[in-house]
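[1] Sequence and computational prediction follow.
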Amino acid sequence: MAEFSLGPEFERYQRDMQEQMGDFSKMQESIKAAVGRGEAADGRVIAEYKAEGGLTKLELDPRAMRLPAVELGEEIRTAVNAAAQDFQAKAREASKAMFDVPDDPAKGMDPSKALASLDKIANGFAGQMRDLARELGLQQQRAKEAMDNYKGPGFPGPR
């Protein structure tokens, strides 16, 4: 029996998609695993920030509770903001390679470069889908020809 294969184009398509999706999945996993940490009041107020859940941890040392309420509120805010900024830095680092994020966050992302990265991914995907459709059409034609030429029991032969 002949081995069925979609051919080298499909295999290339699979490799390219696995590579692209692998990079994207790695970036997503890195961001999901990132934990931003922030401290204030000489380490007496500790906050953690994650992609899922936002502020996920807030620890107050009993000594921090001796601070006046207004000052304690400011220290908590400082720790939470530091944790959020730390998380953002880790998320930028995780997405830096894929979306050409600049080192200096004040510069912000260049929208044209980000769109170019997305466009490159989309065009690559579209090209691979065209190749796949062409290869599937060829395989369909081959299967039809094989069925038309099949001379097994109970078949009258080519139509």
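    Good, I have the coordinates.
[2] Going by C-alpha atoms from here, please, whenever you check contacts or count neighbours.
    OK.
[3] and the most centrally placed residue in the chain, what is it in contact with?
    Nearest to the geometric centre of the chain sits F24, at 3.1 Å (Cα atoms, centre = their mean). With contact set as Cα atoms under 8 Å, 6 or more residues apart in numbering, F24 has these partners: M98.
[4] distance of it from G7?
    Distance from F24 to G7, counting by Cα to Cα, to the nearest Å: 26 Å.
[5] which stretch of helix or strand covers the residue nearest to the centre of the chain?
    Following DSSP states H and E, one finds F24 within helix 7-33.
[6] here's the one I want to compare it with:
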Amino acid sequence: MIEREFGAMDLDRVLKNADAQMARIGDLRQVLTELVGRAADQDGLVQVEMGNAGLRSLQLHPKAMRRTSGELAELIQAVIAEAADDLRRKVTESMQELFGDENPMRFADDPDGPMAQVREAEAAYNRTFDDLMGELDQIRNRMER
């Protein structure tokens, strides 16, 4: 029973997949440094660029100064949020291109997904452990005879 569960595991394939994932992570680092999220309000008064380190650029048209400080602050916050959303979308798209079905961002919308996989792995481990302990009990019983 133990051989069946461990025999099904292809260690070479697992190691190759790990190597491929690490290479993709290196590629992702490069891509992330180049991605820029952009947004502007509908009147073009506020323009924002967001990068991996945060706010890269904030440009205010001179007409923006005609707004009250509160209105301008709200407008800036809204445009920054839009630029951050644009950057997040670009990061997700880039990760999907690099990782495909193995994209770690697939869990961003479903945080319970990884926990289900952890529970499945735990159940498999428990079955393997129980099988191993049963085999050891059988060996011990045979040796005691």
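    Structure received. Predicted model, so just to flag it, every value in this text is computed and none were measured.
[7] Over to the residue lying closest to Q88 of the first structure once chain neighbours are set aside. Which of the three states is it?
    Distances taken as Cα to Cα, 6 or more residues apart in numbering put G36 closest to Q88 of the first structure, at 7.6 Å, once the chain neighbours are dropped. With DSSP: H, G, I helix; E, B strand; the rest coil as the basis, G36 of the first structure sits in strand.
[8] Surely G36 of the first structure is in contact with D86?
    Yes. Using Cα atoms under 8 Å, G36 of the first structure is in contact with D86, at 4.6 Å.
[9] Comparing the two, which residue is more hemmed in?
    Using other Cα atoms under 10 Å as the criterion, G36 of the first structure and D86 rank with G36 on top: 25 against 20.
[10] what sits against the residue nearest to S117 of the first structure when sequence neighbours are not counted?
    Excluding its sequence neighbours, the residue lying closest to S117 of the first structure (Cα to Cα, 6+ apart) is F99, at 5.9 Å. Counting by Cα under 8 Å, 6+ apart, F99 of the first structure touches 113-114, 117-118.
[11] Compare these with the second structure and list the overlap.
    With both residues aligned by TM-score structural alignment, their matches' Cα atoms under 8 Å, the second structure has none of the contacts of the contacts of F99 of the first structure.
[12] K16 of the second structure and A23 of the second structure, how far apart?
    Using Cα to Cα, K16 of the second structure is found at 11 Å from A23 of the second structure.
[13] again with L15 of the second structure
    L15 of the second structure is 12 Å from A23 of the second structure, by Cα to Cα.
[14] List the buried residues in the helix or strand encompassing A116 of the first structure.
    In the assignment (DSSP H and E), A116 of the first structure maps to helix 111-149. Using 16 or more other Cα atoms under 10 Å as the test for burial, helix 111-149 of the first structure gives 117, 121, 124-125, 128, 131-132, 135-136, 139.
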